[in-house]
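# A predicted structure for the sequence below; I have some questions about it.
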Amino acid sequence: MGEVTARWMLATQMMITVVLMVVVPHMAIKEQILKCTGNDPLHIPHEWYQAGELLIAGIASHIHYMFPNIVFDKHPSEEAIPFPFVLTKFYQHVLALVFAINEVNENLKILSNVTLGFHIYDSYSDARMTYRTTLDLLFKSHQIVPNYKCGFHKNLIGVIGGLSADTSACMAHVFGLYKIPQFSYGSFETAASDESRFPSFYRMVPNEALQYQGIVQLLQRFGWKWVGLITTDDEAGERFFRTMEPMLSQNGICSEFTERLKANWQFFDLFEIINVTLSHLPIFMETKATVVVIYGESTTILWLASVILITTVFPVTHHEYSGTISEGKVWITTAQIDFILHVLQKPVNMQMFHGAISFTIHSQQPPGFQEFLQGINPSGAKADGFITDVWDQAFGCHIPNSDSTRDNSESCTGQETLQSLTSPFFEMSMTGHSYSIYNAVYAVAHALYRNYISPFNRKAMAGSIRLAPQHMEPWQLHSLIQRISFNNGAVEEIMFNERGELAGGFDVTNLITFPNNSYIRVKVGRLDPHASPGEVLTIAEDKIKWQRNLTQVPPLSLCNDKCHPGYSKKKEEGKKFCCYDCAQCPDRMFSNQEGRKYCINCPETHYPNKFQDECIPKIPNFLAFEETLAIISISSGLLLSLITGLVLGIFIRQQDTAIIKANNRSLTYILLISLLLCFLCSFLFIGKPKKVTCFLRQTAFGIVFSVSLSTILAKTVSVVLAFMATKPGSQMRKWVGKRLGYSIVLACSNIQAGICALWLVMSPPFPDVDMTSMTEQIVLLCNEGSILMFYCVLGYMGLLAIISFTVAFLARKLPDSFNEAKFITFSMLVFCSVWVSFVPTYLSTRGKSMVAVEIFSILASSAGLLSCIFFPKCYIIVVRPDLNNRQQLMQRKM
């Protein structure tokens, strides 16, 4: 079985070699690639080696080449290696690895009997070069010879790299075959950590899904509903769009644009930069989104910087835009992105990124790291193959006696320090990616510690005998790494989850720039993976410094301006749901905040003001005694009552005169008393409704008014019968007399009393409030209980009035001495006119006006009866007493 496995491994290595020879034809290969000895080894210019009993390899990504197209018109040895472009800020990744290994070696509590060494290469952000350096780390230092170790011996125990998802995946393809633990310090690519494909892959970063939740909660926190999305046109960028778009929609957020940038763009072709810049320029010139979310690698920032640089050199004008393109933009960046520049972008003004909010890999500052960086100098780093190009491009000078990649006018003075560089080119504080590298070294060291030092873990290996360092195999560390938990040099606990990811969260930082083009990142929040889903993000808004050109902080990022209070959103057809018109709130509704989606109803006790942006308490509405209308009603009622009493007094005083005797004195007294009570009934309708007044209002008025109408009917019938009885042989004489009149009054009044009694028993009136009929007032009223019974009472009075009017109208031409039918006819005409107009007026009014209408109808109809029936008689009694005798009355004709 062992021989078969060895053959399979050898065949696999040969296949990789063949593939690399096909895909890497452009490398500066001096002679044949498959020679182990006998020729000069293939030279890779950038590496840093330090010997040790166990070796930790590193593949950084801070040098870029623009490789030429190979056309095979000359020997490969004649192909010149192009000038390297160094992202000097990423040089810290290399230094963090060196610092961590030196710190572990100096700490006798971790590995007192084992010395760690390192061998660091660069991936050049190119897949083919990544394969090349990966195989070199495994086998010969500078030559690819599968399954042979030519030259010095390397006991490789772990690998740290790479920065991007592509680099990490390329490394995993090779290192996974040998089950060498690989720690990616910047990649969030989930496919590379798939245990079924790469079981030896570990990520020194938290799960990327946490970032997605953080982005959504950040946008919600500041009410940003209209945003732009920028990412790379690769698989990772497409996954970002597929994940984010549904999450944004579910939380009421829309993307105005989704811009895809070329992945792994090297930024070295000026014409390509100009063309790409112009193609993407509309996202700056024509979009409303204030907030732009950037996902991808740090090269995205290089692209944005190139946009600034190109538009500075070639000014662009637009009819909707003036000023610099950075005005008003708030950049939100993900943890993969760092704010960097390369040597060609030194003129770029970093002020455009002021106020940016970034999700960053959590980091601490290990003691002694800044002092270590301050001591970095070419004179003390002979083995460092990176420092020459870093110093060349960072300081614009060449190091004497070094193989510089270009001729500079000046030699370095030796006084140059990394501390003098501005933040886009180097940071003295440890960045998130460097902290991941630092933790990866400690993870390997503590796994070794568990194997060599701790007596409780000696049996964790496959055999029972503890192996010597030189016999330690990388695959033996996996069982320890997967369950490891330790404190690093910054005294922070580090552990992995079951997916091989760092079990931690993200920091939220705010970028603050300075006039010298430097910046600092201030921690303003945290993404906590252990928090509930809706509370993943915590942020201190008061610590955030916003873009200086913003007119409002926090800024708005909406498709439309917010609808003012008193308005609500109205969907615009054919546009995204975040775009809307503003519509005035409907009647009786309000909105008291900007940007309300819907108007809402005021509480029943309130109503919206004129601008419909707040609710005002409703005023109670009832006919109070102190109101003008009530005072007029009371005065009118008292005056008419006084007049009625005066008339009654005159009639009692003159009861023996001919005109009073001729019109049935008893019925006249009953009518006057009932009219007096009618006027007094109007007082029940004034004041705040109470249980007693509501109980008596309609019933008392209905009964008293029915007595009045019954009396009028009795008087009319008595007149008619009296004339009929005077005819010779008439049978009507037996009906003439007071008993008939009393019977009519009693019978007709009892019917109304019965209706009212039934009303009070079944559904009596009661005090109530009407919240809806009047917008600005609460109507205090007497609920009639049963509307049917209310209209039965009115209907019965109407029936009595019609009968009285009909009988009086037919008897209107009888002689005046025995006849008051003519006056009753007029009084019934007035009565019917008042109450016929009362019904529609009553139904069309609300509140105190409705009560006033009923009071007016009561007073007007009663006054009509009083004036039409009794004023002519009072005129004869008071003004013309000479006519008040039997002889005069007998002589008068109608």
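Perfect, thanks for sending it.

# make it CA atoms for all contacts and neighbour counts henceforth
Will do.

# which helices and strands sit right next to the helix or strand hosting residue 439?
Assigned by DSSP states H and E, residue 439 belongs to helix 432-452. Counting contacts by 3 or more Cα pairs under 8 Å, 6 or more residues apart in numbering; DSSP states H and E, helix 432-452 packs against helix 91-106, strand 156-160, strand 357-361, helix 478-481.

# so can I have TSV of those showing mean neighbour count?
What follows is the helices and strands packed on helix 432-452, written out as TSV (neighbours: other Cα atoms under 10 Å):
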stretch	mean neighbour count
helix 91-106	21
strand 156-160	26
strand 357-361	26
helix 478-481	18
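
# what about versus this one:
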Amino acid sequence: MFSRKMNFKKYPSQELFEEYIYFRASWTYLASMQLLSRKSKSIPNYKCGFQYNPTVVIGGPNSNICLYMATILCTYKIPQLMYGSAPLRNIETQGVFFYKMFPSGSHQYRGILQLLLHFRWTWIGVIYLNDDNGEMFVHNMLPMFSRSDICFEFIQKLPELTFSNDAEWMIREGIEICKVITRSTATALLVHGEIQSMVILRMFISFSEFEGIQKKTKVWIMTAQMDFTSLPFQRSWDINFIHGMLSFAVHSKEVFGFQKFLRMKTPVSERGDGFVRTFWECAFHCFFPSSSSDKETLEFCTGKEKLETLPRSVFEMNMTSHSYSIYNSVYAVAYALHAMYSSSIKYRTLVDRRRGMLLNQKPWQLHPFLGTVSFNNSAGQLVSFDKNRELVAGFDIINWITSPNKSFFRIKIGRTDPHAPPDKMITLSENTIVWPGQFNQAQPISTCNDNCYPGYRKTKKEGKPFCCYDCLPCPEGKISDKTDMNDCVRCPEDHYPSQDQDLCIPKSIIFLSYEEPLGISLAILALVLSFTAAFVLGIFIKHQDTPIVKNNNQNLTYILLTSLLLSFLCVFLFIGQPGRVICLLRQTTFGFIFAVALASVLAKTIVVVLAFMSTRPGSRMRKWVGKQLASSIVLCCSFIQAVICSTWLTTFPPFPDSDLQSVAEKIVLQCNEGSPAMFYSVLGFLGFLAAVSFIVAFLARKLPENFNEAKFITFSMLIFCTVWLSFVPTYLSTKGKYMVAVEIFSILGSSAGLLGCIFSPKCYVILLKPELNHKKLLIRRKNLKVYAFAPN
């Protein structure tokens, strides 16, 4: 609510109305009718005496001026060139007479959109003039901004002054707009207006200071329809708010000789031009004397004042975009008239008749020539119209810089290209941009909240526009590598997220190799155990004629020791980078060798039991005790395992594979078993042999002392079964190269258990107690003949 104590007398409201009223387009009616009437009197449709015959009318920059012109001039089919924004009009009745020295408005709005997106200003305020063009901009163009993720904190319309008693109401509305701007968090403000909008905006900002409204630095973005305009009483007002402002302007170039032309314009040189004298008085604060009394009280204009001494807020020596459009309009008419007259001359031969016809040319006859005009102006720019009779040109992007003397400079920092793709239609020289002083030359940020940086994703705030959001960390396994991503994405399978979840890092390739401590340790352990097995085998071969070797089934002992030696060596198939051949041999070789070893143990155990039973008087088991039984057991068990392995290799053979999922940051090179069922069938058969051997050995553990090898087999099978029973859950719960290490530990542990438990007592006797390795010491007195339980 407004304070009832507001004193509107301190505002120049009456002076405001008197100055602002001349911007009202209805005054154009009078000027339009005067073009169609006598010089001294305005009587529509009646001419006598000296007559004006207007061929073309150039109007602007206010769109309503062009609209009011059209109401009268279109009746006479007079071509009209507009150098401001295009008014809303009836295409069929009025549009055919318009030629716009202003590029397509949609092109400008797309350029503004790209500018906002370029600087990532997604949270903006919009101020627009309360007219038809402003309403069209809000209803048609702003939705296009929203579709490109631009949000609006506020959309305010500038009040339109209609009568003098509306001045105080207009000031109230303006102060409210300033309060909205001050409270807003948006840094970028887009202003869509007309030539007079700058006057209104300056007034609102200045008047708000009287109400103690604190200024807040903003980056203003002005449309090309606007320009710097000042009323006389605004001359001393501060213009610092436009410092760092960005605006669009119809593309223009400096015209050679323009400043020289301006310097020639003086009240002395233009005595018949009352406009120059009026401008001179306003610009230099002086008066031309109209009577002798004036000389005593007022400062007179000498006519020798220099225009270049005026600050730019009063007068610009450089050609503005609007002036450049007027310049091109005049030349476009000249070229069109030349084309029309040249065409008329071809069909007329009599000079007098031709002159008469040329003087009586009708305005509508110029349309075909004006619509197709195309020429290069003195600045070297091509001037032409498109099929919609709009100027084919782009826009300049202007950076405004103010100086302490209340002057300003326009710096071109970029431009738009009407023929470029939408995402490349603007080019900017960011290094030359001067931002408002509060930002310390850092690019301003205009967002609803802080950006969601890489590693985070956006999530909507309830009840807020879509530009307002919270930031949540990416879930595990996903990353966001850009600012303000709507969702996090998963890395490719051969990459993993960084710790900050802002980039994907290539996974390193791992396998159990000889270059790492674990691989070296296992290889050395396998070699040591292999040499141990070979050493034991050598001992037994060397002492093959001793009773302790003969009496323990010599052939089975050699087979068992050889299979244990090979089982230790097969560990080297599990270390190193997996290849096709290695994967085919790894599990099948291990499975077959272990089957032979376990079959040998089983055969030794069965032979021990049968040998004990055959020593009883009248036993029929003696015929089963011999080499044939042991060999049959080994061959039968080995054949079954060979069939399983062969079936595995022919149906679903193992192959080299890479595991991308088990270890987060690694690619594990491994051998894929091909068929888990066949893999566990091989292990299952080994478990079956081990279980049978353990049960038989356990039942034979209490045989007489001569048959105590069953005790050693029992202990060895207990270790074997314990190792492999613990292998299964450990193997299934381990990932990566450690799965291979677990299997190697199981192979080495179970093989070492067999080697140690079965052969260490015998080696102890052979090497350290040779005196016990005699037949007479192996025979008990009550069983003098039982030493032959294990015939060779």
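Happy to help now that I have it. What you see is a predicted model, and the numbers here were worked out from it, not measured in a lab.

# Any idea what the TM-score is?
A TM-score of 0.88 describes the superposed chains when it is computed by TM-score structural alignment, normalised by the length of structure 2; 767 aligned residues with a Cα RMSD of 3.3 Å.

# about what we covered before: the helices and strands packed on helix 432-452 of structure 1: which one's closest to residue 271 of structure 1?
helix 91-106 (28.3 Å; Cα to Cα).

# What does residue 720 of structure 1 correspond to in structure 2?
By TM-score structural alignment, residue 720 of structure 1 lines up with residue 609 in structure 2.

# Just give me the neighbour total for that match.
Neighbours of residue 609 of structure 2 under the rule other Cα atoms under 10 Å: 22.

# Surely it and residue 701 touch.
No - judged on Cα atoms under 8 Å, residue 609 of structure 2 makes no contact with residue 701 at a distance of 9.8 Å.

# related to what we said a few turns ago, of all the helices and strands packed on helix 432-452 of structure 1, which lies closest to residue 560 of structure 1?
The nearest among those, by Cα to Cα, is strand 357-361 at 23.3 Å.

# against structure 2, where does the closest one fall?
With TM-score structural alignment as the criterion, strand 357-361 of structure 1 aligns to 246-250.

# With stretch 674-686 of structure 1 instead?
Counting by TM-score structural alignment, stretch 674-686 of structure 1 corresponds to residues 563-575.

# so how far does the helix holding residue 439 of structure 1 sit from its counterpart in structure 2?
Superposing on structure 2 and averaging over aligned pairs (mean Cα distance after the TM-score superposition for structure 1), helix 432-452 of structure 1 comes out at 2.4 Å.

# quick one: that helix aligns where in structure 2?
So helix 432-452 of structure 1 is aligned with residues 321-341, judged by TM-score structural alignment.

# What helices and strands are in contact with the longest helix anywhere in structure 2?
Longest helix in structure 2 by number of residues (criterion: DSSP state H): helix 580-614. Helices and strands touching helix 580-614 of structure 2, by 3+ Cα pairs under 8 Å, 6+ apart, are helix 554-569, helix 627-651, strand 655-659, helix 676-699, helix 709-733.

# what comes up buried for it?
Residues 582-614 are the ones in helix 580-614 of structure 2 that count as buried (16 or more other Cα atoms under 10 Å).

# same deal with stretch 184-201 of structure 2?
Counting neighbours by 16+ other Cα under 10 Å, one finds that the buried residues in stretch 184-201 of structure 2 are 184-201.
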